[in-house]
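Trainee: What follows is a predicted protein model with its sequence.
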Amino acid sequence: MRLKQQGFTLIELVIVIIVLAAIGIATSSYIATGIGIYTDISERDRELNSTRFVMERLRRDILNALPNSLIVSYSGQCLTYTPIIKSTLYDYDFPISPFSSSTAGIASIDDYSFEDGDKAVVYLLQADELTSNKVQPISEVDGETISFANAVSFPLGSPSKRLYIIRDSKSYYFNSSKELRLAEDCFSDGSLMANNIEGDFLVFEPTLQRNGLAKVTFMLDFDGQEVPIEQTLHVNNVP
């Protein structure tokens, strides 16, 4: 007795191939969608982490900025500030107008190493006074004595007898390449702080109730959608 041979017909094979192809397409589309979502989330998380780093760096820098030294320029694209190297208190013999002297007594400064170009600042009230006689170059700091290159006379004394030592100013700026950079001057070569970012700065003058403030608005670009993030920066010190 012959056994009847069993098998698939051509139509059945075609149907199976079509079903498997449909399942493969659906599966690959699902995997591709998941990979795209993961990649997008990872990219956004990377940009947000970069922005968080910049926000923390800005907070620390402006917190320790010289009071009333903040300047916004280039239509809000650049924020210039003067970092404080050290602060101390001056003695009764400090050269406040009408008195003048090339040396004076100060409270000792810990962990300070003098560098050429260091300057002493007393009672700065406006940023444009950085080029006035409220800022005087230092020639030496030895213990509790500060020396100037020539006899100097500061026009106004600080109510708290506070003296700040500064060096060069720094600038944060947004450029046309959607980068935030930190440099010696606005739009000069500097360190890249974040990319794929735009924004602007705004400075609020101090009042009797608070110190000076700066506000920065970051505009992040997520696939063509702009997301604003605002940060308020406080100047911790007073004249």
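Mentor: Received the coordinates, thanks. All figures in this text were calculated on a predicted structure; none of them were measured in a lab.

Trainee: Going by C-alpha atoms from here, please, whenever you check contacts or count neighbours.
Mentor: Noted.

Trainee: With adjacent residues omitted, what lies nearest to Tyr92?
Mentor: Excluding its sequence neighbours, the residue lying closest to Tyr92 (Cα to Cα, 6 or more residues apart in numbering) is Gly105, at 7.7 Å.

Trainee: pretty sure His234 contacts Ile62?
Mentor: Yes - counting by Cα atoms under 8 Å, Ile62 is a contact partner of His234 at 6.6 Å.

Trainee: circling back: how about residues contacting the helix or strand hosting the residue nearest to Tyr92?
Mentor: Using DSSP states H and E, Gly105 falls within strand 101-105. The contact list for strand 101-105 (Cα atoms under 8 Å, 6 or more residues apart in numbering) reads 90-95, 144-153.

Trainee: which one of these has the most neighbours?
Mentor: Tyr90 (24 neighbours; other Cα atoms under 10 Å).

Trainee: Can you point out the helix or strand that includes the most centrally placed residue in the chain?
Mentor: Central residue of the chain (Cα atoms, centre = their mean): Leu58, 3.0 Å from the mean position. Using DSSP H and E, Leu58 maps to helix 10-63.

Trainee: Packing partners of the helix or strand following that helix?
Mentor: Downstream of helix 10-63, the first helix or strand assigned by DSSP H and E is strand 71-73. Where contact means 3 or more Cα pairs under 8 Å, 6 or more residues apart in numbering; DSSP states H and E, strand 71-73 is packed against strand 78-81, strand 197-204.

Trainee: neighbour-wise, which of His234 and Ile62 wins?
Mentor: With neighbours defined as other Cα under 10 Å, His234 and Ile62 compare such that Ile62 has more, 25 against 21.

Trainee: Please name the nearest non-neighbouring residue to that one.
Mentor: Nearest in space to Ile62, with sequence neighbours left out and distances taken as Cα to Cα, 6+ apart, is Val235 at 5.7 Å.

Trainee: so that neighbour makes contact with Asn211?
Mentor: Yes - if you go by Cα under 8 Å, Val235 and Asn211 touch, sitting 6.1 Å apart.

Trainee: Neighbour count for those two, which is higher?
Mentor: Of the pair Val235 and Asn211, Val235 is the one with more neighbours under other Cα under 10 Å, namely 23 against 17.

Trainee: Second structure follows, compare the two:
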Amino acid sequence: MQSRRAQGFTLIELIMVMVVMAIITIGIGRFVSLGTEGYLQTRDREQLQSQARFAVERVARELRNAVPNSLEITNNSQCLSFKPIQYGGDYINQSLTDITAIIGFVAQTAAPIFQSYMQLVINPQKLQDFELNNHQVATVTAINIGTETNQWQFELDGQHRFDSGSLAQRFYTYTHSVKFCIEGNSLTRTTIDNAGTQSQPVLLSQYLDSSLSMFTVDNAALARNALVAWQFTFTRNGESSRYNHTVQVMNAP
């Protein structure tokens, strides 16, 4: 006759084992779940910071190549636009009255290439100086080689008179404008050529809090060039990161 011990487990014993296994399983599952959540939060945080650093650096780098005094804030401080320098140099014209070309030396060593809707500006002091009916800007129709090394002749669309010259005899050319905009929770970049054709917005970053993000411009003064500041606040999964950055536009009229 078999002993009672050899007959197997009782129902109570089975229930106790199942309860203990359930507790262990729940504990292990919770531990794995916490680890997974921590990994996902860390990954999202790194992605958010990477996007923020990219956005700040992208805006800063492009602003350093802005034509002087071409900065403009629009849309309740949510958009910043400016004209990037295509070519810059020093002109040697003795007079800027009734001329058909600007002759000068460009800073770049490579030969300048003519592009449609290229415009040339001298001594811009305000946004109105970039309007075509103003006497500080002219349309370029061709670029011809000069008589000296790295000297070029920028042909203008007819006889032109510049109201004021540059103290350093600088000139700049540009073919388009760049606009950075905070739209909803995104930062976008758009280009607008001098003919008015606008490109499709390019997404630079997401998760922006537009109510806490903005651009500001402190225009140039006698003692310094213009300062551009922006505040970007990124929010994701209940966490916020704020980035404040200021860039001085070093190019002078």
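Mentor: Great, that's in hand. Just so you know, these numbers come straight off a predicted model, no measurement behind them.

Trainee: Can you pull the TM-score for these?
Mentor: Remark: TM-score between the superposed chains equals 0.90 [TM-score structural alignment, normalised by the length of the first structure]; 233 aligned residues with a Cα RMSD of 1.9 Å.

Trainee: and Val14 of the first structure, how many residues sit next to it?
Mentor: 12.

Trainee: Distance check, it against Val54 of the first structure.
Mentor: Taking Cα to Cα, to the nearest Å as the measure, Val14 of the first structure falls 59 Å from Val54 of the first structure.

Trainee: cool, Glu140 of the first structure as well?
Mentor: From Glu140 of the first structure across to Val54 of the first structure, the span is 35 Å (Cα to Cα).

Trainee: Ile96 of the first structure touches Leu156, doesn't it?
Mentor: Yes - judged on Cα under 8 Å, Ile96 of the first structure makes contact with Leu156 at a distance of 6.2 Å.

Trainee: Please identify which of the two sits among more neighbours.
Mentor: Neighbour totals were compared for Ile96 of the first structure and Leu156, and Ile96 leads with 18 against 15 (other Cα under 10 Å).

Trainee: Would you enumerate the residues in contact with that one?
Mentor: Ile96 of the first structure touches 153-157, counting by Cα under 8 Å, 6+ apart.

Trainee: hmm, back to that, give me the subset of the contacts of strand 101-105 of the first structure lying in helices.
Mentor: Per DSSP state H, helices hold no members of these.

Trainee: Which ones among those map onto strands?
Mentor: Secondary structure assignment by DSSP state E places 145-152 of the contacts of strand 101-105 of the first structure in strands.

Trainee: Check the burial of Tyr207 of the second structure by counting its neighbours.
Mentor: With other Cα under 10 Å as criterion, Tyr207 of the second structure counts 18.

Trainee: what do we get in the first structure for it?
Mentor: Under the alignment (TM-score structural alignment), Tyr207 of the second structure pairs with Asn196 of the first structure.

Trainee: List the single closest residue to its match in space, sequence neighbours excluded.
Mentor: Once flanking residues are discounted, Asn196 of the first structure sits nearest to Lys178: 5.0 Å by Cα to Cα, 6+ apart.

Trainee: how many neighbours does the one you found have?
Mentor: Neighbours of Lys178 of the first structure (other Cα under 10 Å): 16.

Trainee: need the contact list for it.
Mentor: Contact analysis of Lys178 of the first structure by Cα under 8 Å, 6+ apart lists 195-198.

Trainee: cool, and Phe130 of the second structure?
Mentor: 70, 121, 124, 136-137.

Trainee: Any quick PyMOL command for the buried ones out of those?
Mentor: Buried subset of the contacts of Phe130 of the second structure, written as a PyMOL selection, criterion 16 or more other Cα atoms under 10 Å:
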select buried, resi 70+121+124+136+137
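
Trainee: Which of the contacts of Phe130 of the second structure sits closest to Glu239 of the second structure?
Mentor: Nearest to Glu239 of the second structure among the contacts of Phe130 of the second structure: Ser70, at 35.9 Å, using Cα to Cα.

Trainee: so the closest one touches Asn123, yeah?
Mentor: No - with contact defined as Cα under 8 Å, Ser70 of the second structure does not count as touching Asn123 (11.2 Å).

Trainee: Show me what the residue nearest to Tyr92 of the first structure lines up with in the second structure.
Mentor: Counting by TM-score structural alignment, Gly105 of the first structure lines up with Ile103 in the second structure.

Trainee: ok, that match to Gly88 of the second structure distance?
Mentor: Applying Cα to Cα to Ile103 of the second structure and Gly88 of the second structure gives a distance of 12 Å.

Trainee: Now do stretch 40-49 of the first structure: everything it contacts.
Mentor: Contact with stretch 40-49 of the first structure is made by 196, 220, 222, as judged by Cα under 8 Å, 6+ apart.

Trainee: after superposition, how close is it to the second structure?
Mentor: Following the fit onto the second structure, the mean deviation recorded for stretch 40-49 of the first structure is 1.3 Å by mean Cα distance after the TM-score superposition for the first structure.

Trainee: Please tell me which residues of the second structure that stretch aligns onto.
Mentor: Stretch 40-49 of the first structure lines up with residues 41-50 of the second structure when matched by TM-score structural alignment.

Trainee: what does stretch 167-175 of the first structure give?
Mentor: Mapped onto the second structure using TM-score structural alignment, stretch 167-175 of the first structure spans residues 175-183.

Trainee: Report the distance from the matching stretch to the chain centre.
Mentor: Taking Cα atoms, centre = their mean, to the nearest Å, one finds the center of stretch 175-183 of the second structure at 8 Å from the center of the full chain.

Trainee: Repeat that for stretch 219-235 of the second structure.
Mentor: Distance of stretch 219-235 of the second structure from the chain centroid (Cα atoms, centre = their mean) equals 13 Å.

Trainee: Can you list the buried residues in it?
Mentor: Neighbour count says stretch 219-235 of the second structure has 219-220, 225-228, 230-235 buried, by 16+ other Cα under 10 Å.

Trainee: circling back to that earlier point, show me the two of the contacts of Lys178 of the first structure that sit farthest apart.
Mentor: Counting by Cα to Cα, the most remote pair of the contacts of Lys178 of the first structure is Asn195 and Glu198, 8.4 Å apart.

Trainee: For these two, indicate the residue with more neighbours.
Mentor: Glu198 (22 against 17).

Trainee: how far away is that one from Asp221 of the first structure?
Mentor: Distance, Glu198 of the first structure to Asp221 of the first structure, using Cα to Cα: 8 Å.
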